[in-house]
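Engineer: dropping the sequence and predicted coords here.
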Amino acid sequence: MGSATIAAKRVTGDGVAPKGRADAARNRERILTAAREAFVVHGADASLDEIARAAGVGNATLYRHFPDRDSLVHGVMLAVTERIAERAEQALAEEGNAFEALRRFVFAAVEERIGALCPMLSGRFDPDEPQRLAARKRVEALAGELIRRGQEAGEVRTDIGVGDVTVAISQLTRPLPGVVCQRIERFVERHVQLFLDGLRAPAKSQLPGHAATLEELREDN
């Protein structure tokens, strides 16, 4: 047997060939992407068969990665949170303008349609489940750092907090009752920019009440 044949048959310690592992990773990513789109439009009860078709994989492949609906929903939420966190880290590392860094983070969250996905978690998962808790805290810490830098630079008004930004992103990306998702999406970027303009310092108005905190938002959970 030639060396090329031997190399082609070589597998990793867990018995998975490198090519097989790469294909599995690509399939998983395609499934998560298709599921996110389906959940945004149809909610957590979206057809798993349709998700598999949209991902270009068979049902068996979907179930091999995600044995049931809850594991798929959980996987989508973790993937979305991970992407938002990565975009926030990139903005902090690459952007010299503090307000532009915050803007990049906000639009990263908006692109993931986080407001449309969050309702799926209500009563479905334990908010303190370790993976979900760690992912959430990572994003919250990064958002807090982006806001802090903007405020220290005098570019973000000082009377807002992470909770205010979280509420706004959630509301601006949540589908309206009786409105087709695709119809509202064309206006999201416009409305997010209006919101961002309202964050700029110096503030042109005095906000009622106090900055929303994440603790207050979770009081009833």
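Structural biologist: That came in fine, so what should we check first?

Engineer: going by C-alpha atoms from here, please, whenever you check contacts or count neighbours.
Structural biologist: Fine.

Engineer: which ones are touching the residue nearest the centre of the chain?
Structural biologist: The geometric centre of the chain, computed from its C-alpha atoms, lies nearest to Val80 (C-alpha atoms, centre = their mean), at 3.0 Å. Taking C-alpha atoms under 8 Å, 6 or more residues apart in numbering, we find Val80 in contact with Glu112, Ile114.

Engineer: ok, now how distant is it from Ile169?
Structural biologist: 14 Å (C-alpha to C-alpha, to the nearest Å).

Engineer: again, but for Gln151
Structural biologist: 19 Å.

Engineer: excluding its backbone neighbours, what's nearest Leu146?
Structural biologist: Once flanking residues are discounted, Leu146 sits nearest to Leu102: 5.5 Å by C-alpha to C-alpha, 6 or more residues apart in numbering.

Engineer: quick one: what helix or strand has the one you found in it?
Structural biologist: Using DSSP states H and E, Leu102 maps to helix 98-111.

Engineer: check it against this one:
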Amino acid sequence: MRADASRNRERIVAAAREAFVEYGAEVTLDQIARRAGVGNATIYRHFADRPELFRQVMLAVIDRVVELAESALAEEPDAFEALRRFVHGAADERIGALCLIVSDGCERIAAELTDKRVRLERAVQAIVDRARDAGLLRPDVTPGDIMIALPKLTRPLPDTGCLNLDRFVDRHLELFLDGLRAPARSILPGAGATFEDLQRHRTTTTTPVA
């Protein structure tokens, strides 16, 4: 792909992610084209239809989340800061808002994400283990608990503007992180979620991430 065509493609994917988060499933290709600063014809040169564009958005988002987990684990000397960096960075991708948009391509996305899912699970498990071993994370929290909570904390409320709520996300994430710290001040009911639980969920739904 020529350099200018590659830049256009990247701009379209970035603009589409923002538009899907802001407007949800109703966003039009016209809105995405305007945001990217390209014409509709340019979008169709790169993407056959809207489901294909959404698929590429999700693949790009998951790529960044995987890289974020691995870099937080490798670069942060403080175990809990590695967890905080991952949680805030993953939340910035607004996975919860994107997961609300269910398309015919989701099953295909899930199949393409197998290697990325393994890398993500391995990195998040290591982050959690490291924080727990350091005595900074309560022992009854599992990596699955974190992977379930993240989309919920970034999911827009019905009939509200997504971007208007964005200013509260970091605030609520800090409340969530405080609840993860050791020593625990309560007893959690039930058992923590496992990655196997999340895999069973994926086999019964078309949502590509937990």
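Structural biologist: Done, it's in. The structure presented is a predicted model; accordingly, all values stated were derived computationally and were not measured.

Engineer: which SS class is the counterpart of the residue nearest to the centre of structure 1 in structure 2?
Structural biologist: Under the alignment (TM-score structural alignment), Val80 of structure 1 maps onto Val61 of structure 2. Using DSSP: H, G, I helix; E, B strand; the rest coil, the structure places Val61 of structure 2 in helix.

Engineer: circling back: right, and the residue nearest to Leu146 of structure 1 touches Glu145 too?
Structural biologist: No. Using C-alpha atoms under 8 Å as the test, Leu102 of structure 1 is too far from Glu145 to be in contact (9.3 Å).

Engineer: more crowded one of the two?
Structural biologist: Set side by side, Leu102 of structure 1 and Glu145 show more neighbours around Leu102, with 26 against 16, by other C-alpha atoms under 10 Å.

Engineer: show me what contacts the more buried one?
Structural biologist: Per C-alpha under 8 Å, 6+ apart, neighbours of Leu102 of structure 1: Ala91, Ala143, Leu146, Ile147, Gly150.

Engineer: and the second one, what's its match in structure 2?
Structural biologist: Right, Ala143 of structure 1. In structure 2, Ala143 of structure 1 lands on Val124 (TM-score structural alignment).

Engineer: how close does that match sit to Glu67 of structure 2?
Structural biologist: 11 Å.

Engineer: any buried residues in stretch 187-196 of structure 2, and which?
Structural biologist: Under the neighbour-count criterion of 16 or more other C-alpha atoms under 10 Å, stretch 187-196 of structure 2 has Ala193, Phe195 buried.

Engineer: and the match of Ala143 of structure 1, how far is that from Val13 of structure 2?
Structural biologist: 26 Å.

Engineer: tell me where structure 1 has helices.
Structural biologist: Counting by DSSP state H, one finds helices in structure 1 at the ranges 3-9, 18-42, 48-55, 59-65, 69-94, 98-111, 114-117, 130-152, 162-172, 181-199, 214-217.

Engineer: most tightly packed of these?
Structural biologist: helix 114-117 (a mean of 23; mean count of other C-alpha atoms under 10 Å).

Engineer: stretch 85-92 of structure 2 vs structure 1 - mean distance after superposition?
Structural biologist: For stretch 85-92 of structure 2, the mean distance to aligned residues of structure 1 following superposition is 0.6 Å (mean C-alpha distance after the TM-score superposition for structure 1).

Engineer: map Gln90 of structure 1 across to structure 2 for me.
Structural biologist: Using TM-score structural alignment, Gln90 of structure 1 sits opposite Ser71 in structure 2.

Engineer: from Arg157 of structure 1, how far out is Phe107 of structure 1?
Structural biologist: 19 Å.

Engineer: and what of Glu215 of structure 1?
Structural biologist: Where Arg157 of structure 1 is concerned, Glu215 of structure 1 sits at a distance of 21 Å (C-alpha to C-alpha).

Engineer: what of Asn27 of structure 1?
Structural biologist: 44 Å.

Engineer: and if you look at Pro130 of structure 1?
Structural biologist: 34 Å.
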